[in-house]
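Chemist: Attaching a predicted model along with its sequence, questions to come.
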Amino acid sequence: MTKVKWDHIVHYVNDIEEPIDLFKEKNLIAFRGGSHKQWGTYNSLSYFDLTYIEFLGIENRDLVKHVKEPNRVVKDAIQYLPEHEALSRVALRTDNIEEIAARLRDTGLTLSPIMAGKRLDSKGELIEWKMMTIDGSFQGLPYPFVIQWKGTDSERLKSLQSSGVIQDHPAGKTIIHQAIFTVSDPLAVAEHWKEIFHLNSINFSDTVATLSIGEQSFLFKKGSFNQLTEIILLTESPQLQNKSLTIGEGTYTFKSIE
């Protein structure tokens, strides 16, 4: 059975250069990614092994407004920006997007077609992938979207390291550990995501529920936002440990690698 992995986080921002500067102040590397010419968006990125943060902005608002493909990630940019520079959806990575699509349709979810994605990176190199988004939400929380990159994980890791996209952060070893979702009913949301994405439960209660996704986890806690609100990173940097960085409405919290 095809498993999913945590690929990246989408954080909508008005100025994609700002996160680069803020991360640099923390001795973390973020850089200009590139433009999605067919969708009107562009991004800056920060990699922590193969899991990364995508700071997504609107480069061409008119194009975004008139995108014909049912790409919720792009369409939501108009709904969020400029008022809400918020953490949005997580992306789940697979090596068999067709199988995942069939499995999700069997649960009754409405999916976009599998779309071809591409962008030019800052060096003019073409980056390609396939993706699909899930319509609607569960109790107000938007669903993740699913992505399949060209090449295997090991091939991509080697390529991204050799090109300098993935490199050691000056702050020292730092990894993305956990996504925190604030939702009205943590148990119900966690049970639903566990079922449809075949994730494993760590602990469930009325106020907090946690699912594992590989060595990482998704934590759902009780609140009124029904949104991804915080990312937990583990770091060996004494200067970052027990500190937080807020960008717009999203918080990045750094804890010690034990």
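Modeler: Cool, got the structure. Only a predicted model underlies this, so the values are computations on that prediction, with no experimental measurement involved.

Chemist: Please make it C-alpha for all contacts and neighbour counts, starting now.
Modeler: Will do.

Chemist: show me where the stretch 51-200 of the chain has strands.
Modeler: 51-58, 87-93, 115-121, 126-132, 137-138, 141-142, 145-149, 174-183, 200-204 (DSSP state E, counting those that start in this stretch).

Chemist: Identify the residues contacting the top helix by length along the chain?
Modeler: Longest helix of the chain, by residue count under DSSP state H: helix 186-197. Outside helix 186-197, the residues within contact range by C-alpha atoms under 8 Å, 6 or more residues apart in numbering are 4, 103-104, 107, 138-139, 183, 199-201, 204-211, 220-222.

Chemist: Okay, one more to line up with it:
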Amino acid sequence: MYLDHIVHLVTKKPTEVVEEWKGNGFHAVIGGQHTRWGTYNALLYTKTSYIEWLALENEEIALNANHPLINLLLHDLKTKPGFGTVCIRTENIESLFNQLERKGIETSGVLHAERKTTSGLVRKWKMLFVREEISNDLPTPFFIEWQEDDEERYQLLQKDGTIVDSNLELTISTCEFHVRNPREVMDKWKNYFEIKEQDNQTLLLANTNLVFKKLETGEQERLACIYVNGHGKQEPIYYEQGTYCFCE
């Protein structure tokens, strides 16, 4: 399984996000609108995954969307912005749905989604969520299957300028989560998704390490920091309550 993207829930408009990250030397772009959800986004692609800065565009639509990711956004932005959750890419979401159901894990069922880009193109995908209450506990990753395979999708993204050469030099090497009981969360995710354990604080996706560290009591369990390789070593960027660390 691959990390597909990180969802960073933000208060700023996509135009502001793009301008600020371009100022930091990154090729970020405006993604587009999720018209049925009342949200819009900005994106930063890497070689095998990307960062999505997701913002609220129309609160009334969002409140009526009844969508797990939008419910998480509404919950978290009541207090502060920050990393919301991570998305894992699969090539057969129907098979994954059946696998989870056989284990007795209740899900959203396979959801169909789309986003209208600034150029008017409509991108489509399927999503799958583990059904759980939105809270301060760490959200379970959700899953995505894109309409195109990875090679075709990246070719289209390069063609429309979403991805340039500098994006392909970047990788998200590590996602660091802060949770009250790292062992419990790791065992849960291993059971749900059948991913390998490297050591007592690390699970392995094909393209990214998932590291779990102890959280002080009373704080929100969330992704706290991501490590990005390929932009050169520099001081971390603390952005909308999320920490971005950089390595060679």
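Modeler: It's in. Since the structure is predicted, the reported quantities are computational estimates derived from the model, not experimental observations.

Chemist: Wait, a helix at Glu20 of the second structure?
Modeler: Yes: per DSSP: H, G, I helix; E, B strand; the rest coil, Glu20 of the second structure lies within a helix segment.

Chemist: dump the residue contacts of the aligned partner of Ile70 of the second structure in the first structure.
Modeler: When the first structure is aligned by TM-score structural alignment, Ile70 of the second structure is paired with Val74. Val74 of the first structure is in contact with Trp39, Thr41, Val64, counting by C-alpha under 8 Å, 6+ apart.

Chemist: ok, 10 Å please
Modeler: Counting by C-alpha atoms under 10 Å, 6 or more residues apart in numbering, Val74 of the first structure touches His36, Trp39, Gly40, Thr41, Leu56, Gly57, Ile58, Val64, Lys65, Val67.

Chemist: For the residues you listed, which ones persist in the second structure?
Modeler: Counting by both residues aligned by TM-score structural alignment, their matches' C-alpha atoms under 10 Å, the second structure reproduces these contacts from the contacts of Val74 of the first structure: Trp39, Gly40, Thr41, Leu56, Gly57, Ile58, Val64, Lys65, Val67.

Chemist: Show me which of the residues you listed are buried.
Modeler: Among these, those classed as buried by 16 or more other C-alpha atoms under 10 Å are Trp39, Gly40, Thr41, Leu56, Gly57, Ile58, Val64.

Chemist: Could you report the separation of the first one from Ile127 of the first structure?
Modeler: Trp39 of the first structure sits 15 Å away from Ile127 of the first structure when distances are taken as C-alpha to C-alpha, to the nearest Å.

Chemist: now swap in the third one and tell me
Modeler: Applying C-alpha to C-alpha, the value for Thr41 of the first structure to Ile127 of the first structure is 15 Å.

Chemist: Give me the range in the second structure that stretch 30-39 of the first structure lines up against.
Modeler: Stretch 30-39 of the first structure corresponds to residues 28-37 of the second structure when matched by TM-score structural alignment.

Chemist: Gly124 of the first structure corresponds to which position in the second structure?
Modeler: That one, Gly124 of the first structure, aligns with Gly120 by TM-score structural alignment.

Chemist: Then Asp185 of the first structure?
Modeler: In the second structure, the residue matched to Asp185 of the first structure (TM-score structural alignment) is Asn181.

Chemist: That match reaches Lys214, doesn't it?
Modeler: Yes: using C-alpha atoms under 10 Å, Asn181 of the second structure is in contact with Lys214, at 6.6 Å.

Chemist: Mutual contacts of these two, please.
Modeler: With contacts taken as C-alpha under 10 Å, 6+ apart, Asn181 of the second structure and Lys214 have Glu221 as neighbours in common.

Chemist: in the first structure, which spans are helices?
Modeler: 17-25, 61-65, 72-80, 97-106, 153-162, 186-197.

Chemist: who wins for proximity to Ser237 of the first structure among those helices?
Modeler: If you check each of these against Ser237 of the first structure by C-alpha to C-alpha, helix 17-25 wins as the nearest, at 13.3 Å.

Chemist: on average, how far is that closest one from the matching bit in the second structure?
Modeler: Using mean C-alpha distance after the TM-score superposition for the first structure, helix 17-25 of the first structure ends up 2.2 Å from its aligned counterpart in the second structure, as a mean over the superposed pairs.

Chemist: Good, wrapping up.
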